[in-house]
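S.K.: Provided below are the primary sequence and the corresponding predicted coordinates.
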Amino acid sequence: MKIVLAYSGGLDTSVILKWLTEKYHAEVIAYCADVGQAEELSGLEEKARATGASRCVISDLREEFVRDYVFPMIRAGAVYEDQYLLGTSIARPLIAKRQVEIAREVGADAVAHGATGKGNDQVRFELAFAALAPDLQVIAPWREWEFTGRADLIRYAEEHGIPVPVTLAKPYSMDRNLFHISYESGVLEDPWQPPPAGLFRLTSDPEEAPDEAEIVDLDFEAGNCVAINGQSLSPAAVLSALNEIGGRHGIGRVDIVENRFVGMKSRGVYECPGGTILRFGHRQIETLTLDREVLHLRDSLLPRYGELVYYGFWFSPEREFLQAAVEQSQKFVTGTVRLKLFKGTLQTLGRRSPHSLYHPKLATMEADQGAYDPRDATGFIRLQALRLRTLARQQQRR
């Protein structure tokens, strides 16, 4: 039997790699998707082989991740439960897609993942596998093995000489990519307890951020950020640069209790500096360039789009349907927004666009210049008030 394992080198997948070789007596190919984990990839191939993998495949997916997954989601303005920018959620479909491709290349019988039996990721991975490769067997060790928690895994790793980046004192589960870092488990499972001071990796404490604000110009074309301060950058480079800028000023820390797809509430702490800036800036250009009804209609779809990403339905006809509508709305979302970053806050200083629907002659509070006749409002208000007057008179009769 040949299995392709989505491998990160963290606690769960390190133990899973060893466990698969013992349980299934299988050849295990460790696969890691480079979506921006930075130093976490150091020594990964050697570690995978030492733990029992026949080989380790590391795929650089950073540009594809931002271009084909993050940017479409930003164009949609997606967010889950009004707070979570979906950093972990949006990476899973791409990781699963490449995993299926590798399974085909090596002639594997099965794919495996390290998602827990209580989390959302198991759903995300397996829905992607179902959409892309329904014939492949899916192995989910957390739903099969005898271990009951991370403490068991840490002990197993110690017994088998597997180095892991967590301890019983700091058993945090961390997921990192170019878009964000998430933290769960340990003391974070108590929603009353604040995150430990040394937890954060991408962002400085807003109170300790620079005392001088930083001004940043973002250029957008058809809904995508293509340049920062006049310098053209690739999608991945845009996000990397904004992570650095935002992190310096303490932008993008989120501490939430969210509703998991599987039915329970969980507490998650996130850092998303670049994504926070990107989404905020994109919205400012939309305020200039989107027609009112298009903007309102698109916004009415945001909760549904966010749910589809969070639940794992990226490769679904309904998400593709919504995406097509989003793309239609973004054709003229082009222009520049100027932002001020200061101690964890974002402020808009200006925005401009060659496709702006804002016209000073219409909006001015000064003397009328012929573009708008205030007398037209009389009939407009009468018609809008018709049903209200009718209702009020009926109630008076009662």
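M.R.: The structure has been received and is ready for your questions.
S.K.: Please count neighbours and contacts with C-alpha atoms only from this point.
M.R.: OK.
S.K.: Could you pull up the contacting residues of the residue minimising distance to the centre of the chain?
M.R.: Against the mean C-alpha coordinate of the chain, by C-alpha atoms, centre = their mean, the closest residue is Gly87 at 2.3 Å. For Gly87, the contact set (C-alpha atoms under 8 Å, 6 or more residues apart in numbering) comprises 177, 179-182, 272.
S.K.: Can I get the buried part of these as one ChimeraX selection?
M.R.: Only the buried entries of these go into this ChimeraX selection, using 16 or more other C-alpha atoms under 10 Å:
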select :177,179,180,181,182,272
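S.K.: Now the contacts of Gly87 in TSV, please, with extra columns for secondary structure and distance to Gln328.
M.R.: Shown next, in TSV, are the contacts of Gly87 (DSSP: H, G, I helix; E, B strand; the rest coil; distance: C-alpha to C-alpha, whole Å):
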residue	secondary structure	distance to Gln328
Asn177	coil	29
Phe179	coil	25
His180	coil	28
Ile181	strand	31
Ser182	strand	32
Cys272	coil	27
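S.K.: Return the closest of the contacts of Gly87 with respect to Val123.
M.R.: Ser182 (17.8 Å; C-alpha to C-alpha).
S.K.: got another, please set it beside the one above:
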Amino acid sequence: MDLKQLKGLRVGLFTSGGLSSTAVAAWLAENGVDVTCYVADIGQQAPMPAGELATRLSEHGLKSRAVDLRAEMAGTALDLVTYQATYEGGYWNTTGASRAVLVSGLGPVLRADGCDVLAHGCVGGGNDQSRFARYAARFTPDLTVFTPWTEAWMLERFPTRTHMSTYLSDLGYPKELTDWAAYSIDGSLAGFSHESDALESLATAPASLEPLMTVWPQDAADEPGTFTVRFEGGRPVAVDGTAVAPLDAMLRANALGGRHGISLRTVVENRVNGTKCRGVYEAPGLDVLGPCLDALYQACLDKPSTALLRRLSATLGGAVYEGRFHDASGRAAAAGADLLAAGVSGTVEATLYRGNVHVQRLLDLADAPGTARQTRFTHGGHHWITQAGQGATV
């Protein structure tokens, strides 16, 4: 799409406070495009909270609207836990997960506001361009998707991120929104990713990076912390004896995990476009809840079910990363994982200490059908007895 075409349409721009999306918003508005910035609150606090960002954009003459999607983001984050849906290196791809939340959550708002175009500021040819395209086709097929950084006329105006930063600085935008020429973050209440010019070199240690949700293990609390979580059907329903909704579960797990240095992973991953890229990822709540539920799966699922869940987890981890979480294959894999998780309930007690999660006890387990634990030493030590079922000698 060219600028002339955009001037005749109402554009809804997903704006996170990132350098590229903010530059797009300011420049389109300056050139007479009817653009509204939609700021989704998915629990991110950087570069600034969603409400503050919407206010700052409005102060600079941009139409903006904040939309609270924290509950939806928390629900999707806990889907990842239930499905054990990690990606390469065992990390939780919270960026890919958030793209589904943004399009499914903001799409109806754009439509209700009369928007014709869904726009975003993601890098042309990158992972997120592909993710947004897939989810827009799934959730907002009636809206045209505008990807600025695949258009020659936008690239000519802003050939580098430094040009974007200078442009916004000259317009008086705050440093919190402009000082990102060589660094990029993406975040939600589920986790944050960090990329930069320095991190692109595999010879550079990430030690200078400042985490946003957790701390480096050596800086964590001196004393271990305890965490008790009750799962029912593979979903957390109580934390430390208090019933929780998904958002509460995530916030409490994030706070404790962050205090104890849980979750900093450096990964060189295979990207959607066939390249490799290095990033640093933090998701303390997921890295607390995930191992706790995995311990329940180990205890409660029979061998074939466990093997099947592992395969489904790998499929779903890839689907989240590639923006296929809501494709037919992703929905089928999720339905299978839900079926396996449905019979798995119990309470997990864990100790957190300097980057490690140690599961201590499993209590009040509800086994999936067909499982039976065996005991030996509690029956004299010379033969096995099934603990579940009829207690027959094996």
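M.R.: Cool, the structure landed. Computed from a prediction, not measured in an experiment: that's the story for all the values here.
S.K.: Report the TM-score for the pair.
M.R.: The TM-score (TM-score structural alignment, normalised by the length of the second structure) is 0.88; 371 aligned residues with a C-alpha RMSD of 2.1 Å.
S.K.: what do we get in the second structure for the residue nearest to the centre of the first structure?
M.R.: Aligning on TM-score structural alignment places Gly87 of the first structure opposite Thr94 in the second structure.
S.K.: coming back round to it: which one of the contacts of Gly87 of the first structure is nearest Ser316 of the first structure?
M.R.: Phe179 (22.4 Å).
S.K.: which residues sit against stretch 345-355 of the second structure?
M.R.: 216-234, 257, 260-263, 292-293, 296, 357-367.
S.K.: please redo it, this time with the cut-off set to 7 Å
M.R.: Surrounding stretch 345-355 of the second structure, the residues in contact under the criterion C-alpha atoms under 7 Å, 6 or more residues apart in numbering are 217-218, 220, 224-234, 260-263, 292, 357-366.
S.K.: Among those residues, which ones are in strands?
M.R.: Residues of these located in strands (DSSP state E): 225-232, 357-366.
S.K.: Can you say which of the residues you listed are buried?
M.R.: 225-232, 357, 359, 362, 365-366.
S.K.: Spell out, range by range, the strands that occur in the first structure.
M.R.: Ranges of strands in the first structure, per DSSP E, are 2-6, 27-34, 55-60, 110-112, 137-139, 173-176, 181-184, 214-221, 224-228, 231-232, 253-259, 265-271, 335-342, 345-352.
S.K.: Select, out of those, the one closest to Trp19 of the first structure.
M.R.: That would be strand 27-34 among those, by C-alpha to C-alpha, at 10.3 Å.
S.K.: what's the mean distance for the closest one versus the second structure?
M.R.: Strand 27-34 of the first structure, aligned to the second structure and superposed, deviates on average by 1.0 Å (mean C-alpha distance after the TM-score superposition for the first structure).
S.K.: same deal with stretch 302-311 of the first structure?
M.R.: Looks like 1.1 Å for stretch 302-311 of the first structure (mean C-alpha distance after the TM-score superposition for the first structure).
S.K.: Just tell me the aligned range of that stretch in the second structure.
M.R.: Under TM-score structural alignment, stretch 302-311 of the first structure corresponds to residues 313-322 of the second structure.
S.K.: returning to that earlier point: kindly reformat the strands of the first structure as CSV containing distance to Asp373 of the first structure.
M.R.: Shown next, in CSV, are the strands of the first structure (distance: least, C-alpha to C-alpha, whole Å):
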stretch, distance to Asp373 of the first structure
strand 2-6, 64
strand 27-34, 58
strand 55-60, 59
strand 110-112, 66
strand 137-139, 66
strand 173-176, 55
strand 181-184, 53
strand 214-221, 34
strand 224-228, 37
strand 231-232, 44
strand 253-259, 47
strand 265-271, 49
strand 335-342, 30
strand 345-352, 26
